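Okay, here's the prediction I keep looking at, along with the sequence it came from:
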Amino acid sequence: MKAIFALFALLIGLPASAAQLTIELDHSSKTWQTADLLKHPQAQTVQIVDDVSYKRTMTYRAVPLALLLPGLKPESHLQAVALDGFAAELTAAPLLEKQGARAWLAVEDPAQPWPALADGKASAGPFYLVWTDPQAGHISPEQWPFQISGIKQLKTVAERFPALLPDPKLAADDPINQGFALFQKNCLACHRLNGAGDAQVGPDLNIPYNPTEYFGGDFLKRYIRDPQSLRHWPQAKMPAFAASVLPDGELDLLVGYLKHMAGRKQP
């Protein structure tokens, strides 16, 4: 009986929010425990000004993400999957940078939990991809996935989801293909298109209708800039894309891709 009580005491003494993160690369796989990351020899305390998720300055215990991606090449492609179905598509090159915009894996300490993202919601933990000096790399809000449950190396979006591809007759540097690159960076984390994609958060952007078909004039651009200005409700999840993150020229390219894909619907 004493042994049972001792085991029970041990179990209830464990931190409820301790977690693990599996990073699957083509050449290796490693599962990190919260405690191991917090005591990682390269772990640092970093201050994030204007944190994308908390909308204020935050301080985290974090590890440079590049150190957790050994042997990864800049041209590789990763996907960070969150607990809520958010699937951030990430080109490896920015994650491996050691100067300018730098990626960090922030680790929530169960003994000092982060604040809730909003009333009735959980925190950004257990793991959160944050950036120092994000302006230097034009890092978008979709490159800040939180509540991460795993990171894995995958084939490129174009290889995995051909239904997203623009007309193959277009030149590689055509504005439509430039818009496709921006779609991958800014939209694919939450949305599918033609049923293609891994995200489970937002609606499909081509089936049954493309937003360029029901947003008249410049309303689609206004919506992307500030979703709450056109459709206001407390549960809205879509972030605003300021000009500092998505300049007007890039916004035009993104909308151009969407308009092009309205003519390439697939069942």
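Everything's here; your move. Since we're looking at a predicted model, the values are computed, not measured.

Going by C-alpha atoms from here, please, whenever you check contacts or count neighbours.
Will do.

where along the protein do the strands fall?
Using DSSP state E, the strands of the chain run over residues 20-25, 28-33, 44-48, 58-64, 77-82, 87-91, 102-107, 127-132, 148-154.

also this one, for the comparison:
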Amino acid sequence: MRVRSLCLFVLMLALPLHAADLIIDTGHGTRTWTTAQLLARPDLQNVTIPIDVAFGRTMHYRAVPLRALLAGLQPGDHLQFVASDGFSADIPATILLNQQGAEAWLAIEDPKQPWPSLPNNKGDAGPFYVVWTRPAAAAIGTEQWPYQLVRIQPTQDVATRFPATAPATSVPANSEIRHGYAVFQRTCFACHTLNGQGDAHMGPDLNIPHNPTEYLSDTLLRAFIRNPQSLRRWPEGKMSGFPTQQSLSDADLNAVIAYLHYMAQRKSAH
């Protein structure tokens, strides 16, 4: 028994602690990549991210160009990035296929050189993390840097999949409400549902039973979105906020609040 236990212990030591699988489906068949396979790819590179969204500082990664893993992806497609903690981000293919500005990379955590823990007790970013070089070139938002990634899969646009989140067709295309809906999709919808619809399960629903515009003034709501801890001190809170103009401009912030005000009058119990 002691010999068997010793063998099991030695085997556990030999196994990589952070190795994992990443499932990728672009609608043309599913491929599962292991950590070892990704780290062995010939297009693996050293990538430096000067202002990393998750860590808040310069980070260095072993990474592969994400578009190289997305066989068959077309400009009109949408992909959903699913994390192990319930985070979900939809990213249009036009951004991912862009080769003249922002570029997406899949950072792979090497089990022999694990990444540091995330700040504010948020756990680990590995084993896979989508990072961007030159993100400002395509106005990449902070919610388009999904970490703890486990799956990439095809999806439809948000309004088609979740019609109870969309403004009425009578709302003009150039209105602040539609602008706010677009901002909502790339920021809030990565963690929250609205009218009971959405894929993410990290935060509460933002319309039922109550919309935040119903119990917070616009001034307090702006402050909360910029820095959640400014309203309610909670060390365990997961929402990091959008403190800078680069992460969320004042115009975008005003637009998403306008959208929330509008949706407060369009509650649905789906």
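Everything's here; your move. Here the structure is a predicted model, which is why all the values come from computation and not from measurement.

hmm, back to that, okay, the strands of structure 1 in CSV with mean neighbour count and distance to residue 178 of structure 1 next?
Output for the strands of structure 1, formatted as CSV (neighbours: other C-alpha atoms under 10 Å; distance: least, C-alpha to C-alpha, whole Å):
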stretch, mean neighbour count, distance to residue 178 of structure 1
strand 20-25, 18, 27
strand 28-33, 13, 32
strand 44-48, 15, 30
strand 58-64, 20, 30
strand 77-82, 22, 18
strand 87-91, 25, 15
strand 102-107, 25, 24
strand 127-132, 24, 24
strand 148-154, 20, 21
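
which one of these lies closest to residue 205 of structure 1?
When the strands of structure 1 are compared by C-alpha to C-alpha, strand 87-91 sits nearest residue 205 of structure 1, at 15.8 Å.

who touches residue 40 of structure 1 in this structure?
residue 63 (C-alpha atoms under 8 Å, 6 or more residues apart in numbering).

returning to what we had before: quick one, which of the strands of structure 1 is nearest to residue 242 of structure 1?
Ranking the strands of structure 1 by proximity to residue 242 of structure 1 (C-alpha to C-alpha) places strand 127-132 first, at 17.1 Å.

how big's the offset between that closest one and structure 2?
Superposing on structure 2 places strand 127-132 of structure 1 at an average distance of 0.6 Å from its equivalents, by mean C-alpha distance after the TM-score superposition for structure 1.

What is the distance between that strand and the centre of its chain?
Relative to the centre of its chain, strand 127-132 of structure 1 is centred 10 Å away, using C-alpha atoms, centre = their mean, to the nearest Å.

tell me which residues of the helix ranked longest in structure 1 are tucked away?
Longest helix in structure 1, counting residues (DSSP state H): helix 248-261. Under the neighbour-count criterion of 16 or more other C-alpha atoms under 10 Å, helix 248-261 of structure 1 has 250-251, 253-261 buried.

Mind jotting down where the helices sit in the stretch 51-200 of structure 1?
Remark: helices assigned in the stretch 51-200 of structure 1 by DSSP state H, counting those that start in this stretch are 92-96, 157-160, 175-186.

Have a look at how far, on average, the first one is from structure 2.
When you say that, I think you mean helix 92-96 of structure 1. Mean deviation of helix 92-96 of structure 1 relative to structure 2 after superposition (mean C-alpha distance after the TM-score superposition for structure 1): 1.5 Å.

now the longest one
Compared with structure 2 after the fit, helix 175-186 of structure 1 shows a mean deviation of 1.1 Å (mean C-alpha distance after the TM-score superposition for structure 1).

Could you list every helix and strand in contact with that helix?
Here helix 175-186 of structure 1 touches strand 87-91, helix 248-261, going by 3 or more C-alpha pairs under 8 Å, 6 or more residues apart in numbering; DSSP states H and E.

Go again with 7 Å.
Applying 3 or more C-alpha pairs under 7 Å, 6 or more residues apart in numbering; DSSP states H and E, we find helix 175-186 of structure 1 packed against helix 248-261.

Show me what the helix it packs on is packed up against.
The contact analysis (3+ C-alpha pairs under 7 Å, 6+ apart) places helix 248-261 of structure 1 against helix 175-186.

Pull out the buried positions in the helix it packs on.
Of all the residues in helix 175-186 of structure 1, those buried under the rule 16+ other C-alpha under 10 Å are 175-186.

Could you do stretch 112-128 of structure 2 as well?
Here stretch 112-128 of structure 2 shows 115, 125-128 as buried, counting by 16+ other C-alpha under 10 Å.

end-to-end on that stretch?
The first and final residues of stretch 112-128 of structure 2 sit 15 Å from each other (C-alpha to C-alpha, to the nearest Å).

Repeat that for stretch 226-234 of structure 1.
14 Å.

quick one: contacts of it?
Here stretch 226-234 of structure 1 makes contact (C-alpha atoms under 7 Å, 6 or more residues apart in numbering) with 223, 238, 240-241.

So for it, what gets flagged as buried?
Neighbour-count burial for stretch 226-234 of structure 1 flags 226-228 (criterion: 16+ other C-alpha under 10 Å).

closest to residue 140 of structure 1 among those residues?
For the buried residues of stretch 226-234 of structure 1, the nearest to residue 140 of structure 1 is residue 226 (14.5 Å; C-alpha to C-alpha).

That closest one matches what in structure 2?
Under the alignment (TM-score structural alignment), residue 226 of structure 1 pairs with residue 227 in structure 2.

Excluding covalently adjacent residues, which one is nearest to residue 253 of structure 2?
Counting by C-alpha to C-alpha, 6 or more residues apart in numbering, residue 253 of structure 2 lies nearest to residue 222, which is 7.2 Å off, once chain neighbours are set aside.

For the one you found, give its distance to residue 102 of structure 2.
From residue 222 of structure 2 over to residue 102 of structure 2 (counting by C-alpha to C-alpha), the distance is 28 Å.

Could you do residue 65 of structure 2 as well?
From residue 65 of structure 2 to residue 102 of structure 2 the distance is 11 Å (C-alpha to C-alpha).
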